[in-house]
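Undergrad: prediction below, plus the sequence it came from.
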Amino acid sequence: MSLHASGDSVPRQTADMGTTSFTTQVVYGNSSSLMIATRPGGYHSLPHIHDCEQLNWLQSGDLWVFIEDRTFHLKAGDFLRIPASARHWSWNRSDEPCTLVEVHTPGLHADPLVESYAIGLHDDGETPEFLGSPINSFLPPESDFDPSVAESKVK
C-alpha cells in the first residue's frame, strides 16, 4: 500500500451497469473514492441509488444526468452534486465518449462493480478506517418509477 499510485498502476477496467458499461479507474482512501469514468457514445445507465454523496466534474464531452425528477445537461467543465440515496442515472446522447470525474463519500470501493480493481491509497502500516461501504442498488424494472417520463423532456 502507498499514499501514491502512478496513473499507469491504477487499472483501467470495465464497470458493468447491467444494460451498459463504461471504462473506469478507481482509487480510495478512508472517507472517499475517486473514479475517472469514460462513458461511450450512447451510454445509458439504469436508475440506481447509493448511500453516499457523489460530486461530479465533466472533464470532456456532454452528459445528461437525471436526479429524481430533475434533468441536468452537463457540458465539459460543469460540476454536479448527487445527494446520498437520490435516484439517478445518466445518458450520453452523443456518439462521442465523455469522461466524468466522480467523488463518492463514503467511498464506493466495496461496491461489487469496482471492488476487484479499486486501489487503496493508504500509507505503509496504516490500518484503513472506512467511513462506510455503500454499494449501487439498481431499481427493479417493476418499480413505480418510469425513467422515460423524465427523458421525454430532453430536447
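TA: Good, I have the coordinates. Numbering: from 1, shown residues only.
Undergrad: alpha carbons only for contacts and neighbour counts from here, please
TA: Fine.
Undergrad: next one: the residue nearest to Leu55 when sequence neighbours are not counted relative to Gly120, how far apart?
TA: Leaving out its chain neighbours, the residue that sits closest to Leu55 by CA to CA, 6 or more residues apart in numbering is Arg81, at 4.5 Å. Counting by CA to CA, to the nearest Å, the gap from Arg81 to Gly120 is 24 Å.
Undergrad: who's more crowded, these two?
TA: For Arg81 versus Gly120, neighbours defined as other CA atoms under 10 Å are more numerous around Gly120 (20 against 14).
Undergrad: now the more buried one, nearest residue through space, not along the chain?
TA: Nearest to Gly120 is Tyr28, by CA to CA, 6+ apart, at 5.0 Å.
Undergrad: and for that neighbour, the neighbour number?
TA: Neighbours of Tyr28 (other CA under 10 Å): 23.
Undergrad: right, and it touches Ile119 too?
TA: Yes - Tyr28 lies in contact with Ile119 (CA atoms under 8 Å); the separation is 6.3 Å.
Undergrad: adding another structure so you can compare the two:
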Amino acid sequence: MDTIEIDKILRRNHTTRGAYVGCFPADRIPTLTRPMPHCMVANVDSSSAGGSHWVAIYVQSTHAVDYFDSFADWPPHSPHIHDFLRRFHTVNRNDRALQSDRSASCGKHVIYFLCHRCRDGWTLRRVVAHIVEQKTEPDRLVSAFVRTHIFDGHAV
C-alpha cells in the first residue's frame, strides 16, 4: 500500500478520522500540536527515499505513545522516528513480529491496529494478542480485514 491508499482509508474511516493526523515519511512526522489522543502512520524511510515499511504511532498523551511495528523492530531503524519517540516518558511497543518477511502487508497491519485502537480502545498489547490468538495467519487476517471492512464499503 502506498501513502495515498493508507491516507484515504484512515481519513475516511469513521473510527479513525477524528484522531488520524496523516501518513508521513520519517523525517516529516509532525510535532505534537493536536489534542490527545491522535494517531499517524509513518514510513521508516525519509522523504528522499522510496519508502520501505509502514509503522503506526498512537499518541495517548504528552507522556505516553504506542509504537506499532509489524516486524517488531526495536529500536526503530529510523533516527527520525527514534527521536520522536524519545519525547515520551512511556513508549508502548510490540515485541512480537506479526508480519512475514516475505510479505508486503505492513500497510494493512497499521490500518488494522489503528482501527482497533481508535474504535475499541484496545491497548497495543490487546491488539497484538488478538492477532496472535486467531487461527488465521496474521498477514491473511489483516488483509481480509482491510478487504472486507474497508474496500467492500462496510463500516469498521
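TA: Received the coordinates, thanks. Because the structure is a prediction, the values reported are computed rather than measured.
Undergrad: can you pull the TM-score for these?
TA: Scored by TM-score structural alignment, normalised by the length of the first structure, the superposition of the two chains gives a TM-score of 0.27; 80 aligned residues with a CA RMSD of 5.5 Å.
Undergrad: ok so, going back, which helix or strand contains the residue nearest to Leu55 of the first structure?
TA: strand 79-82 (DSSP states H and E).
Undergrad: and that strand, what does it pack against?
TA: strand 53-60 (3 or more CA pairs under 8 Å, 6 or more residues apart in numbering; DSSP states H and E).
Undergrad: the longest helix anywhere in the second structure: which residues count as buried?
TA: Using DSSP state H, we find that the single longest helix of the second structure is helix 106-120. The neighbour-count check on helix 106-120 of the second structure (16 or more other CA atoms under 10 Å) flags 106-118 as buried.
Undergrad: between which two of the residues you listed is the distance greatest?
TA: Maximum pairwise distance among these (CA to CA): 18.2 Å, between Cys106 and Cys118.
Undergrad: for Lys8 of the second structure, list the residues it contacts.
TA: With contact set as CA atoms under 8 Å, 6 or more residues apart in numbering, Lys8 of the second structure has no partners.
Undergrad: re the thing from before, tell me the one of the buried residues of helix 106-120 of the second structure nearest Val41 of the second structure?
TA: Distances from Val41 of the second structure to these, taken by CA to CA, are shortest for Val110, at 7.2 Å.
Undergrad: any figure for the gap between the closest residue to the closest one other than its chain neighbours and Cys39 of the second structure?
TA: Excluding the flanking residues, the one nearest Val110 of the second structure by CA to CA, 6+ apart is Ala56, at 5.4 Å. According to CA to CA, Ala56 of the second structure and Cys39 of the second structure sit 7 Å apart.
Undergrad: same check on Ile131 of the second structure?
TA: Ile131 of the second structure is 20 Å from Cys39 of the second structure, by CA to CA.
Undergrad: next one: Val55 of the second structure
TA: For Val55 of the second structure relative to Cys39 of the second structure (CA to CA), the value is 11 Å.
Undergrad: equivalent analysis for Gly107 of the second structure, please.
TA: 14 Å.
Undergrad: in which helix or strand does Ile9 of the second structure reside?
TA: Assessed by DSSP H and E, Ile9 of the second structure sits inside helix 3-12.
Undergrad: and what of Ala15 of the first structure?
TA: strand 13-16.
Undergrad: now do the buried residues in that strand.
TA: Gln13, Thr14, Ala15.
Undergrad: the last one contacts Ser21, correct?
TA: Yes - with contacts defined as CA under 8 Å, Ala15 of the first structure counts as touching Ser21 at a distance of 5.4 Å.
Undergrad: looking at Ile131 and Cys39 of the second structure, which has the bigger crowd around it?
TA: Cys39 (26 against 19).
Undergrad: overlap in contacts, Ala56 and Cys39 of the second structure.
TA: Contacts common to Ala56 of the second structure and Cys39, judged by CA under 8 Å, 6+ apart, are Leu114.
Undergrad: mind checking the SS state of Ser148 of the first structure?
TA: At Ser148 of the first structure the chain is in helix, as set by DSSP: H, G, I helix; E, B strand; the rest coil.
Undergrad: give me the number of residues near it?
TA: Number of residues near Ser148 of the first structure (other CA under 10 Å) recorded here: 9.
Undergrad: His130 of the second structure too?
TA: The burial count for His130 of the second structure: 12, using other CA under 10 Å.
Undergrad: name the residues of the helix or strand hosting it that are buried.
TA: Using DSSP H and E, His130 of the second structure sits in helix 124-133. Residues Leu124, Val127, Val128, Ile131, Val132 are the ones in helix 124-133 of the second structure that count as buried (16+ other CA under 10 Å).
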